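>>> mind folding the following:
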Amino acid sequence: MQDPEPDGSKAKRKAQSRAGRPRLGAETGRETILCKALDGFARRGYEGVNIRDLARQAGVNIALANYHYGSKAALWEACLERLRERAAPSIEELTAIAASGLPYGDRLCRFYAAFIRFNAALPEYGLFILQEMVQAGERQAQVKVALVDPFHDVTLPLLQEGIALGLIPPQDASLLFFTHSIAISHVVAGQGLIASFLEAQDRREQTLAELLRTMIRSITGVLPQDFEQALANA
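All right, here's what the predicted structure looks like:
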């Protein structure tokens, strides 16, 4: 019986099939590239990342990086999506805290404690945002929608509730959110500067607790009388 496909055609098809598939262990390589890229984009910005360098750092061939991501823009978008996925459980936790039946003060403190823990566990989140917030463009808009707006949208009603209750001084709740979210994310992201406050576990917990107290005092506007007078005279 005649072979319906010439040997030469079969060999060519097999070679093409092999060329089109990543080698064994490609998924591990893909994940390693993504982790290296996330760290690179967060700490050096878009222009500071080179796919060839990332592939070398990840210990994979540049062809594998190109196979999975194709371009630096696509790799950046994959990092953006990874951060969005990592933030999703935190958004759910914050939503549950805000909607719980606890007294307002308890909800506010637990809410900000959870937000601080999230940023401390994933400093790349705040750094990635910072890299794109300093320059306008399409990437900035993508970051705002994917990484900033979800936290803003869950925080804003809680702050507005506190203002309505008279527990937070009257002010622009959105500006309050941005002021504190930037302060929190960038303080814990700058771990090289405050490493001594975060390395030892007991000191780390104390530092995060002190950061929480600072944020709550700032939100509620509770200051000693001497400072209130000094601010009035400034």
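
>>> going forward, measure contacts between C-alpha atoms and count neighbours the same way
OK.

>>> hang on, residue 45 packs against residue 131?
Yes. Counting by CA atoms under 8 Å, residue 45 does reach residue 131; the two are 5.4 Å apart.

>>> tell me where this structure has helices.
For the chain, applying DSSP state H gives helices covering 7-20, 26-44, 51-58, 62-69, 72-99, 104-121, 123-133, 138-143, 149-164, 173-189, 195-198, 201-220, 225-233.

>>> next, the buried residues of the shortest one.
Neighbour-count burial for helix 195-198 flags 197-198 (criterion: 16 or more other CA atoms under 10 Å).

>>> got a list of what the residue nearest the centre of the chain touches?
The centroid of the chain falls nearest to residue 125 when counting by CA atoms, centre = their mean (2.1 Å). If a contact means CA atoms under 8 Å, 6 or more residues apart in numbering, then residue 125 has 42, 83, 119, 185 as its contacts.

>>> and of these, the nearest to residue 205?
residue 119 (13.5 Å; CA to CA).

>>> distance-wise, check the closest one relative to residue 213.
Computed as CA to CA, to the nearest Å, the residue 119 to residue 213 distance reads 16 Å.

>>> the more surrounded of these two?
Neighbour count, other CA atoms under 10 Å: between residue 119 and residue 213, residue 119 has more, with 22 against 15.

>>> not counting its neighbours along the chain, what's nearest that one?
If the residues on either side of it in the chain are set aside, residue 119 comes closest to residue 185, at 5.6 Å by CA to CA, 6 or more residues apart in numbering.

>>> next: residue 40.
Setting aside the residues directly before and after it, residue 40 is nearest to residue 49 in space (CA to CA, 6+ apart), at 6.0 Å.

>>> next up, for comparison:
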Amino acid sequence: MPDNIPPPALEPERPALKGRDRLIMVAMQLFAERGFDGVTVRDIAKEAGVSIGLINHHFDSKEGLRAAVDAHFLERTSKAIARGAREMASTDLEKMAEYQRNWIRQYADEWPSFAAYLRRAITENSEWGEHLFREYYDSISKMIMRFDAEGRVSDDADRLWLPLLYMFMLIGPLMLDPYVKAMMGKSTYDPEMWGRFQKAMKHLFWNGASPR
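Predicted coordinates:
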């Protein structure tokens, strides 16, 4: 596997969100805190400081807004998975850890909402959670299939369970983060903590799944 991957660079600072994008992030935060059924369009409009009419103009309904939130969440996490897959082509675990630290720093303002949103969706055991889980699984599965096609997965690895095991390793920190923070004084998504986790996870993953 090649090691000549350039170090990750931070993107320029993004301007403050406004308009449609701000509504999406406000809705994501409220859905994460209260669940989809526990939030009204009026709640979202009040928190965002806009009229209900503006939400209807952009999204038609609360269901339309949730679809936009889901699309934004999946677009962001799919990009992260795709970039992570490219980064995993390296056998330099410290380089991979630094990439992950930079990624967390870059999205530090958004990531807590993303993590809380997925945590709420999964624990609600609803169509909303099932949809997100399936989409998340598809992204991971495609990454594993690409590795398999490149001959980077051992013949005796269980192709059914490999993407699920990878998901378990990613969702574990998501679900347990409040307890990790209480016990260790730092969130799992602290840049240094996340870099160490990714390094340990990928060491375990490749040592356990790749051909000798």
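
>>> now the TM-score, please.
Comparison of the two superposed chains (TM-score structural alignment, normalised by the length of structure 2) gives a TM-score of 0.64, and 187 aligned residues with a CA RMSD of 4.3 Å.

>>> aligned to the residue nearest to the centre of structure 1, what sits in structure 2?
Matched across to structure 2, residue 125 of structure 1 falls on residue 114, judged by TM-score structural alignment.

>>> how about the residue nearest to residue 119 of structure 1, what's its partner in structure 2?
Match for residue 185 of structure 1 (TM-score structural alignment): residue 174.

>>> next one: residue 77 of structure 1
With TM-score structural alignment as the criterion, residue 77 of structure 1 pairs with residue 67.

>>> quick one: contacts for its match?
Residues near residue 67 of structure 2 by CA under 8 Å, 6+ apart: none.

>>> try 10 Å this time
24, 59, 61, 73, 128 (CA atoms under 10 Å, 6 or more residues apart in numbering).

>>> what subset of the residues you listed is buried?
When the contacts of residue 67 of structure 2 are checked for burial by 16+ other CA under 10 Å, the buried set is 24, 59, 73, 128.

>>> could those residues go into CSV alongside distance to residue 161 of structure 2?
CSV is the format used below for these (distance: CA to CA, whole Å):
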residue, distance to residue 161 of structure 2
24, 34
59, 38
73, 24
128, 23
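
>>> out of those residues, who's nearest residue 148 of structure 2?
Looking across those and measuring by CA to CA, the closest to residue 148 of structure 2 is residue 73, at 26.6 Å.

>>> show me what contacts the closest one?
24-25, 28, 67, 113-115, 117-118, 132.

>>> in PyMOL, how would I select the buried members of these?
Remark: buried members of the contacts of residue 73 of structure 2, expressed as a PyMOL selection using 16+ other CA under 10 Å:
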select buried, resi 24+25+28+113+114+115+117+118+132
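
>>> quick one: which of the contacts of residue 73 of structure 2 is nearest to residue 144 of structure 2?
residue 132 (18.5 Å).

>>> how about that closest one, what's its match in structure 1?
In structure 1, the residue paired with residue 132 of structure 2 is residue 143, using TM-score structural alignment.

>>> give me the nearest residue to its match, chain neighbours excluded.
In this structure, residue 143 of structure 1 finds its nearest non-sequential neighbour in residue 129, 6.5 Å apart by CA to CA, 6+ apart.

>>> spit out the contact partners of the one you found.
By CA under 10 Å, 6+ apart, residue 129 of structure 1 lies in contact with 41-42, 45, 80, 139-140, 143-144, 147-148, 182, 185-186.

>>> which of the residues you listed sits closest to residue 209 of structure 1?
Residue 209 of structure 1 has its nearest neighbour among the contacts of residue 129 of structure 1 in residue 185, at 14.6 Å by CA to CA.

>>> what is the neighbour count of the closest one?
When neighbours are counted by other CA under 10 Å, residue 185 of structure 1 comes out with 24.

>>> again, but for residue 60 of structure 2
Counted with other CA under 10 Å, the neighbours of residue 60 of structure 2 add up to 12.

>>> understood, closing this out.
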